[in-house]
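Enquirer: Sequence and computational prediction follow.
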Amino acid sequence: MQRFAEGLSRDQLLWVGGYLTGIGNAANAQGISDGVDEHVTILFGTETGNAKRLAEALATKARISGVQANLQDMLTYSRARMRQDRILLVIVSTHGDGDPPDTARALHTLLTGSQVPDLRHLRFSVLALGDASYPRFCQVGKEFDTALAAAGARRLLPRVDCDVDYEERATHWMEQALAAVTARPPTPLPTSILGKGRFGQTSFPATLVEKIKLSGHGSSREVWHLEIDLNGSGLHYVPGDIVSVNPTNPPQLVEALLDRFKLDHRTPVQTRHGEIPLMEALAAHYEITKLTRPFLERYASLGNAKELRSVLAEQDINRFISWIDGREIIDIVDQYPVDAPDAQAFVDCLRPLPPRRYSIASSLMAAPGEVHLVVAAVRYASHGREHMGVASTFLADRVAVGRPVPISIESNAEFRLPADPEQAVIMIGAGTGVAPFRAFLQEREALGATGGNWLFFGDRHFSTDFLYQREWLRWLKDGHLTRMDVAFSRDQEHKVYVQDRLRARAGDMYAWLEEGAAVYVCGAEAMGRSVQRTLVEIIQLSGRTSEQAEEYILELKQAGRYHRDVY
């Protein structure tokens, strides 16, 4: 501002001063108070973007309330800044069963380590996001809350834990947090500020126009390529984004639950969608497969389920994880029968049926008006029953070509191609985790991007599980795919995975990184962890220590050159 003012005449300075004063008066006239002199840091750690969206909504509301809010990603939050802040509002997700998001790892390590700064000057509150189907529900939020208090910080509000239907609890926490900061009564958050979460998205009944089985005859997996028509939807996406599918539950499972409790499928029940028949509620609106601790607690309270209560009282989390593994709600109903509840009592035990998220496998530039998905149908036997994935079998079995699929698009800003078409990319995917890289190659080809493209792909067998083999080979032949390394784990006695291929190419990998390549990892969470460990090993081969290699990875993340989409 001072440099700007130096070039102005006296009359120009007076005009600018009056103009800025007018803006300030207009802001006050719109209800923006300047009577609060609080500086608040809103700190977020996110994997899928939900924590970031909530943090942005809170920052907007804070500024409207006259609070000076600083929005801060955990990835770039420093020890020095922590010593300066006086009020900290933390929104952090738990990834998988108890892991911090990538962007939160360094700060999590700092606060839970041995060199924790003195935080007695700080007031804080934590909003924890998670998925109650994981035994370590909201574990990272709990650990941040405990660590901040142990370092001397004082709680402004108690921690709030949110399941996948987080909107209502998150909104309440935001209102209470701002009320505590401003010493004013809570005021409702405008819906437009909060935005749309997973349950706020309006789905569009897009038509399935193609379904092709990708896995070959004899494969131990069943993988489908799906093409969905977006015409008339108004939906738009870019490579890296996510399709959310709103599935229905398997009909045979709905019938089994109705039969166990001898409930009439026509019985009306009250839901967030109003009063609807029980069968419709169980088929389309409630989770009736995955177990969560809240379900188990509510179900146990329906009757004299002493054995189930003893399981819930288990203090050893690993034993509880072992017990819950492979079980679904129907298994609990069979193993721990309770007196037949009425329909409403049973529905009230359940959580809403969340949409299922799939990485997009296409580019609109290559497939105008369409979105493509790669889906592995989940089927397995456990505890004497056949189990099936809700959305994967919905798409594989219950939606025919020509029929609608209710979908919405989720932006995934953390998994974007480089803006510079000359920048090289290294893509590491296993199984259906290769989906976004097909979209990347389609987009890079359509744009005429000149940066190198290197793909590492892993699956079980070359002959049956080489997903999109012809497309990769065509791209290799015409030069759009610079290099490709594959790992088929079960084609030899000693299993080989993508991380083994990374080690074998360590020198070239490091050279690409030093030349500015961006790295993308997509696949199962265990694979993502193993790949990261391997990258650290590769960087250590350059002469760095383990700590320096970890710092190198952190610098890649901060520079927007290391991206993960793991599940």
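Expert: That came in fine, so what should we check first? Residues are numbered from 1 along each chain as shown.
Enquirer: contacts, neighbours, all on C-alpha from now
Expert: Fine.
Enquirer: The nearest residue to Gly130 once chain neighbours are set aside: neighbouring residues, count only.
Expert: Nearest non-adjacent residue to Gly130, counting by CA to CA, 6 or more residues apart in numbering: Cys138, 4.7 Å away. The tally of other residues near Cys138 (other CA atoms under 10 Å) stands at 28.
Enquirer: What of Leu189?
Expert: The burial count for Leu189: 16, using other CA under 10 Å.
Enquirer: Next: Arg474.
Expert: Going by other CA under 10 Å, the residues that sit close to Arg474 add up to 12.
Enquirer: Use this one as the comparison:
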Amino acid sequence: MTAAPLSLLSEDKQQLANRLAEGLDAPSLHWLSGYLAGLAALRPIGKAAGNESAPRKAVDAQARLTVLYGSQTGNAKRVAEQLAERATAAGLEVRLLRADAYPLQELKKERLLYAVVSTHSTGNEVEPPDDSRGFFEHLESRRAPRLPELSYAVLALGDTSYPDFCGIGRRLDERLSALGATSLFARGEADVDIETVATPWADNALEQARTLLKLAPGQPSPVPTSGVVTPLHPARQAWSRQHPFHAEVLANQRIVASDSGKDVRHIELSLEGSGLTYQPGDALGVWPTQSPTLVDAVLATLGLDGNREVDFNDERLPLQQWLGQRRELTGLTRPFLIAHAERGDHAALKALLQPDARAELGALLDGTPLLDLLRRYPTAWDADALVAALRPLAPRMYSIASSLKQVENEVHLTVDRLHYRSDGEERWGVASHHLSALDEGDTVPVFIEANDRFRLPAEPSRDIIMIGPGTGVAPFRAFVQERAAAGASGRNWLFFGNPYRRTDFLYQLEWQQALRNGTLSRLDVAFSRDQADKVYVQDRLREQGRELWAWLQQGAHLYVCGDANRMAPDVHATLLDIAVAHGGKSHEDAETWLRSLLDEGRYVRDVY
């Protein structure tokens, strides 16, 4: 074959590129282009490499700070970017890398490494984020080098409502130490109110980096505690997690039947005048407000006055406002459970906090609302102590269910209102309950959370396979809209599941119309309760295994969105079975194949 002219390359490099491409089929060429693009992302954009008239300055590892992140939902990426920006503004030489872009052969040369990593949960196991699996496998293998000259620090992100809090960050810290690296200071462990821990950790990290890298006199000092610097990306949007945009509600429509056991809403919000933009795959962060009914119930149970003024962290608010707008009141966390057990001297709760009661603790944290704990284990709390002990309210992230190419200045969400009964009373999820109660004309504070890994293929001719039961279908509505608006030629195959076809078929008319006009190529559905034997999306995957395998062999991208505890592990196991049954692979080879899809970005998950 003869490649197109490569004007940026010298003649000998053009010949090398032609030889490399010789004999490769289209999927292989697509993979190679992505691989080379990944290498390019690690190098600064400038004049062509090899041009001796414009040599590129080499940076000695001893004079550089590397900031590495592993992120499943975007939080670790955001914190790492902020740290890199502050370090750059302080005059340090910095490189910021996602874990799957880190050149593993350079690890033994690294001298100063700051890692920000989240803990991801699927099923009963905690795992590294998908973008960090290869890095962890290398680091924990026999191939990992000794690192006696490396100084490092780890910021671990997690959620104290899960028993293994910050487990992945702890693994990373312990492994680096075991390889001989020197920890500069104690590991940071941040709950969902990330900045409470991340900001002082970053302040310490910057001071240490300044000392170790011997920043020259006269260069700017690190910004102290605020972390506010001139951004590296001047076009970054003004609205943010800390400064949300108040979006007007345009529509709030129930999209399941009135007799459904679910309450799923399609919500449309206006971004008019905000300048906010997003891509399919991104999430919308929503700052919720607690239900006044729940706030009153907590106050009544503890016998506290909601009008009592409380001072905390240089802010003075009535207790009722603290509970309604600033504190988590629905789920339990381990720190609050510890404080409650000690304050009330509850032997039964203390027993659950012992190392041998991890399963029982997990069941309590997962299945007991805060209000029920307060009622079952009466304890005297004063207003100040309660505000200090409760976890700060955090925003909730919702997969965006629309494409800007179709809806312009709007953003759409698919929200399943979490509600159930406990102790004879109704309980609910804070954000889904808040959103579901909004009327047209109301406003809600929001911001965009980018998800760079959950993206459509760069090549519009690529096929995509989307697996999204329940509200996991939300980003795939955005995918189909985007591909239709862009005129993408690749095929789109959707797997959707829910309990009942008649009551729970989300966006049924839209999918049927998409099938008719060709913007959706295939649709396979699984309604688990419509027959005696339950049928789930993984069963449909197995039924279509031969065709699914063919699509993947032809270069299709595979996306999974939804439940992390059961659905995602079951789908993963089914994909392995398909590789064995239709690809003739051993189970070990199937694991390697599926891991390669993850590493290439052709198998991506947005699970929660």
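Expert: Thanks, I have it. Quantities reported herein were computed from a predicted structural model and do not represent experimental measurements.
Enquirer: The residue nearest to Gly130 of the first structure and Pro100 of the first structure, how far apart?
Expert: Distance, Cys138 of the first structure to Pro100 of the first structure, using CA to CA, to the nearest Å: 10 Å.
Enquirer: what is in contact with these two at once?
Expert: Listed as contacting both Cys138 of the first structure and Pro100 by CA atoms under 8 Å, 6 or more residues apart in numbering are 93-94.
Enquirer: how about the counterpart of Ser93 of the first structure in the second structure, what does it touch?
Expert: In the second structure, the residue matched to Ser93 of the first structure (TM-score structural alignment) is Ser118. By CA under 8 Å, 6+ apart, the residues touching Ser118 of the second structure are 70-72, 75-76, 128-129, 156-158, 166, 168-169.
Enquirer: Could you report the neighbour count for the residue nearest to Ser118 of the second structure when sequence neighbours are not counted?
Expert: Leaving aside its sequence neighbours, Ser118 of the second structure sits nearest to Leu157 (CA to CA, 6+ apart; 4.4 Å). By other CA under 10 Å, 31 other residues sit near Leu157 of the second structure.
Enquirer: How about Arg187 of the second structure?
Expert: 17.
Enquirer: Please apply the same query to Gly18 of the first structure.
Expert: Count around Gly18 of the first structure with other CA under 10 Å applied: 12.
Enquirer: what's the helix or strand for it?
Expert: When elements are assigned from DSSP states H and E, Gly18 of the first structure belongs to helix 10-29.
Enquirer: next one: the helix or strand just after that helix to chain centre, how far?
Expert: Remark: after helix 10-29 of the first structure, the chain's next helix or strand is strand 39-45, criterion DSSP H and E. Its chain's C-alpha centre and that of strand 39-45 of the first structure lie 20 Å apart, by CA atoms, centre = their mean, to the nearest Å.
Enquirer: ok, average deviation of strand 39-45 of the first structure from the second structure?
Expert: By mean CA distance after the TM-score superposition for the first structure, the fitted strand 39-45 of the first structure averages 2.5 Å away from its aligned residues in the second structure.
Enquirer: What's the residue nearest to Gly130 of the first structure aligned with over in the second structure?
Expert: The alignment partner of Cys138 of the first structure in the second structure, by TM-score structural alignment, is Cys166.
Enquirer: Also Ser530 of the first structure?
Expert: With TM-score structural alignment as the criterion, Ser530 of the first structure pairs with Asp570.
Enquirer: Fine by me, thanks again.
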